[in-house]
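Chemist: Provide a 3D model corresponding to the input given below.
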Amino acid sequence: MSRIGKKAITVPGGVNITLSGQDVAVKGPKGQLSWKVVEEIEVRQEGNVLHISPRGETQRHKAMWGLSRTLIANMVKGVTEGYETTLEMVGVGYRAAMKGANLSLQLGFSHDVDIVPPEGIKFEVPKQTEIKIIGIDKQVVGELAAKIRKIRPPEPYKGKGVKYAGEKVRRKEGKKK
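Modeler: Here you go, the predicted model:
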C-alpha cells in the first residue's frame, strides 16, 4: 500500500478542480495547470477533498498511485503559492543580468549565455551572483534550474561555477610540491 497515495488532498479556497475522464485541471490565483492521469488510477472529488485510488493491485498500479497523488498535490500548491529555486554563482567575473525578460549570464566563456524563459517562468536577479527562477510548475522550475547549473557546474578544486543555494560543493585537495 502506498502511504503517500492514501493521503487525501485538501483543496484550499480559491482553487477550482475540474475532473473530466482522466484529465485533471487545477485553476487558482497564480494560473492554471492540467495533467492526464494514467488509466490505472481513479481520482474522485468529495467537496474540497480529492481522493486518489488504484484500480488494481499490480506493482504498476501501486507505483502510479503515489506518483499521481504527488503530482496533483504539486499542481494545487503551484497555483496557490508557486515554486522558487535559487542559484548562486561563485567565481571571479561570474555574474547575471536581466535583458528584458531574458537572463544573460557571464560565466567565463568568450560570449554571454542568454536564456529565454519558457512560458510561465520568470527570472529575478536580486544580486549579480544570484538567480531566482519562479513559476507555478514544479517540474519546469527544477528542470530549468538544472539546465542553467549544467552550463558551468561547480568544480571540486576552487568551487567555481553555478550551484544551488545551500549546496555543499565537495572539495578536493590540490597538487602538493
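
Chemist: can we go C-alpha only for contacts and neighbour counts from here?
Modeler: Noted.

Chemist: Buried ones in the longest helix anywhere in the chain, by neighbour count?
Modeler: Counting residues, the longest helix in the chain under DSSP state H turns out to be helix 59-80. For helix 59-80, a neighbour-count test (16 or more other CA atoms under 10 Å) marks 61-62, 64-66, 68-80 as buried.

Chemist: repeat for stretch 50-59
Modeler: Within stretch 50-59, the residues that count as buried by 16+ other CA under 10 Å are L50, H51, I52, S53, P54.

Chemist: could you dump these to JSON lines with secondary structure and distance to S110?
Modeler: Listed next are the buried residues of stretch 50-59 as JSON lines, based on DSSP: H, G, I helix; E, B strand; the rest coil; distance: CA to CA, whole Å:
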{"residue": "L50", "secondary structure": "strand", "distance to S110": "52"}
{"residue": "H51", "secondary structure": "strand", "distance to S110": "54"}
{"residue": "I52", "secondary structure": "strand", "distance to S110": "52"}
{"residue": "S53", "secondary structure": "strand", "distance to S110": "54"}
{"residue": "P54", "secondary structure": "strand", "distance to S110": "54"}
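
Chemist: okay if I get those residues as CSV plus distance to K172?
Modeler: Compiled in CSV, these are given as follows (distance: CA to CA, whole Å):
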residue, distance to K172
L50, 49
H51, 49
I52, 47
S53, 48
P54, 48
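
Chemist: Among these, which one lies nearest to I4?
Modeler: I52 (10.0 Å; CA to CA).

Chemist: Spit out the contact partners of that closest one.
Modeler: Neighbouring residues of I52 by CA atoms under 8 Å, 6 or more residues apart in numbering: G5, K6, A8, I41, E42, V43, R44, W65, S68, R69.

Chemist: give me that answer again for 6 Å
Modeler: The contact partners of I52, taken as CA atoms under 6 Å, 6 or more residues apart in numbering, are E42, V43.

Chemist: State the number of residues packed around S2.
Modeler: For S2, the count of nearby residues is 15 (other CA atoms under 10 Å).

Chemist: Let's see this one next, to set against the first:
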Amino acid sequence: MSRIGKKPVQVPAGITATVDGQKVTAKGPKGELFFVANDEIKLELENNAVSVTPVNDSKDARSKWGMSRTMIENIFKGVKDGFERKLEINGVGYRASLQGKNLQLALGFSHDVVYQTPEGITIAVPKPTEIIVTGINKQQVGQVAAEIREYRGPEPYKGKGVKYAEERIVRKEGKKK
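Modeler: This next block holds a predicted model:
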C-alpha cells in the first residue's frame, strides 16, 4: 500500500484545479500546468482535494499510485510558488554571466560555454559565482540545473567546478611524497 498515495492532495488557495478523466489541470498566479495520469490510476476532485486511487491491485498500478499523487502535488506547488535551484561555481577564473537570455560560463576551457535558456525557465546570476534557475515545472528546473552542472562538475581534489548550493563535495587527499 502506498502511504503517500492514500493522502489526498489539497488544492491550495488561489489555484483552480480541474480533473477531466485522466488529466489534472492547475491554473495559478505563476501559470498553468497539467498532468496526465496513467490509465491504471483513478482521479477524483472532491472537497477541494484531488484523491488518487489505483484501479486494481496489480503491482504496476500500485507502483504508479504514489508517483501520480506526487506529480499532482508538484504542479500545484509550481503554479503557486514555482521552483528554484541554486548552483555555485568554484575555481580560479570560473564565472557566469548573462548575455540577454543566454547564460555564458567561463569554466577553464579555451572558449566560453554559452547555454541557451529554454522556454519557461528563468536564469539569474546575482554574483559571478552563483546561478539561480527558476520555473514552474519542477522536472524542467532540475533538468536545466543538471545540464549546467554537467559542463564542469565538481572534482574531488580541489572542489573546482559547478555544484548545487546544498551539495557537499567529498574531498580526496592528494598524493604524498
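
Chemist: returning to what we had before: can you spell out which helices and strands pack onto the next helix or strand after the longest helix of structure 1?
Modeler: Elements were assigned by DSSP states H and E; along the chain past helix 59-80 of structure 1, the next helix or strand is strand 83-90. Counting contacts by 3 or more CA pairs under 6 Å, 6 or more residues apart in numbering; DSSP states H and E, strand 83-90 of structure 1 is packed against strand 130-135, strand 161-164.

Chemist: most packed of those strands?
Modeler: Burial of these is given as mean neighbour count (mean count of other CA atoms under 10 Å); strand 161-164 ranks first at a mean of 23.

Chemist: compared with structure 2, how much does that strand deviate?
Modeler: Compared with structure 2 after fitting, strand 161-164 of structure 1 has a mean deviation of 0.4 Å; criterion: mean CA distance after the TM-score superposition for structure 1.

Chemist: centre of the chain versus that strand, how much separation?
Modeler: 16 Å (CA atoms, centre = their mean, to the nearest Å).

Chemist: Please apply the same query to stretch 67-87 of structure 1.
Modeler: The chain centroid and the centroid of stretch 67-87 of structure 1 are separated by 7 Å, computed with CA atoms, centre = their mean.

Chemist: Identify all contacting residues around it.
Modeler: Outside stretch 67-87 of structure 1, the residues that touch it by CA under 6 Å, 6+ apart are 5, 28, 30-31, 130-137, 163-165.

Chemist: Q99 of structure 2: how many residues sit nearby?
Modeler: So Q99 of structure 2, with other CA under 10 Å, has 11 neighbours.

Chemist: From S68 of structure 2, how far off is it?
Modeler: As for Q99 of structure 2, its distance to S68 of structure 2 is 38 Å (criterion: CA to CA, to the nearest Å).

Chemist: ditto for E119 of structure 2
Modeler: E119 of structure 2 is 25 Å from S68 of structure 2, by CA to CA.

Chemist: show me what contacts P126 of structure 2?
Modeler: P126 of structure 2 touches nothing, counting by CA under 6 Å, 6+ apart.

Chemist: how close does it get to R95 of structure 2?
Modeler: To R95 of structure 2, P126 of structure 2 is 12 Å away according to CA to CA.

Chemist: Likewise for N47 of structure 2?
Modeler: The spacing between N47 of structure 2 and R95 of structure 2, counted by CA to CA, is 50 Å.

Chemist: higher neighbour count, those two?
Modeler: Between N47 of structure 2 and R95, R95 has the larger neighbour count (other CA under 10 Å), namely 23 against 9.

Chemist: Go ahead and confirm that one touches G108.
Modeler: No - taking contacts as CA atoms under 6 Å, R95 of structure 2 lies outside contact range of G108: 9.4 Å.

Chemist: what's the spacing between the strand or helix carrying Q32 of structure 1 and its chain's center?
Modeler: Using DSSP H and E, the element containing Q32 of structure 1 is strand 31-36. Offset of strand 31-36 of structure 1 from its chain centre (CA atoms, centre = their mean): 15 Å.

Chemist: After superposing, tell me the mean distance of it to structure 2.
Modeler: Mean for strand 31-36 of structure 1 is 1.0 Å (mean CA distance after the TM-score superposition for structure 1).

Chemist: which element follows that strand toward the C-terminus?
Modeler: Note on strand 31-36 of structure 1: by DSSP H and E, the next helix or strand toward the C-terminus is strand 41-46.

Chemist: and the direction of that following strand versus that of helix 59-80, what angle?
Modeler: Orientation note: strand 41-46 of structure 1 sits at an angle of 40 degrees relative to helix 59-80 (axes from the mean of the first three to the mean of the last three CA atoms, to 10 degrees).

Chemist: Noted, bye for now.
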